[in-house]
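Visitor: coords below, sequence missing:
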């Protein structure tokens, strides 16, 4: 999915995530040492919505560019989206929006 701005991507991702179940929100940090922009930094969150697992994570790579990864469900029922937005680095958004 492509969007015209980070804000559009974020809003689209949050629409997919849906309302968060009370007390289920947990901060998510970058875990790949090779990912200089995100390693050890808060990159998103995991939670449940209606009892179903949800994940929201800022990411960037050479093939897709800056994007938000959204995942709903687990196992055979998992659904995944990469919502792209224009730009080069996600560092600005890591400081502001997660």
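Guide: Received it, and whenever you're ready, just let me know what you need. Being a predicted model, the structure only gives us computed values, none of them experimental.
Visitor: Going by C-alpha atoms from here, please, whenever you check contacts or count neighbours.
Guide: Fine.
Visitor: what's the following helix or strand after the lengthiest helix in the chain?
Guide: When the chain is scanned for its longest helix (criterion: DSSP state H), the result is helix 6-17. Next helix or strand after helix 6-17 toward the C-terminus (DSSP states H and E): strand 26-29.
Visitor: Put this next to the previous one:
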């Protein structure tokens, strides 16, 4: 399962357990997934996808700026969920030419 990320909303959390930030992901019209950033060193939950295809990916806090920079500077971007032996999720670019200067 995958969708193209067209829009996003960043939330900085206060007093929300070990979650420090959320990034809500949207296609053209619909809220399709969320990236959760939790305290470094805590147990990282597995990614999930519900029956409607809503994807939740979990990252450590230390990855927040890297993910923000990817959202800012790369296009197109995709959110993926793979349900094999172990749930696996990620965001990615598409195939790009070398030296694209992004």
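Guide: Looks like it arrived, so ask away. Keep in mind that this is a model prediction, so the values were computed, not measured.
Visitor: What value does the TM-score take for this pair?
Guide: Once superposed, chain against chain, the TM-score is 0.39 (TM-score structural alignment, normalised by the length of the first structure); 66 aligned residues with a CA RMSD of 3.9 Å.
Visitor: which secondary structure elements does the longest helix of the first structure contact?
Guide: Here helix 6-17 of the first structure touches strand 52-61, strand 65-72, strand 79-84, going by 3 or more CA pairs under 8 Å, 6 or more residues apart in numbering; DSSP states H and E.
Visitor: Next, format these as CSV and append mean neighbour count and distance to residue 13 of the first structure.
Guide: Compiled in CSV, those are given as follows (neighbours: other CA atoms under 10 Å; distance: least, CA to CA, whole Å):
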stretch, mean neighbour count, distance to residue 13 of the first structure
strand 52-61, 21, 7
strand 65-72, 21, 6
strand 79-84, 17, 7
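Visitor: And stretch 42-56 of the first structure, end to end?
Guide: 11 Å (CA to CA, to the nearest Å).
Visitor: What residues sit buried inside the strand or helix carrying residue 69 of the second structure?
Guide: Per DSSP H and E: residue 69 of the second structure is located in helix 64-73. Neighbour counts over helix 64-73 of the second structure (16 or more other CA atoms under 10 Å) mark 64, 71 as buried.
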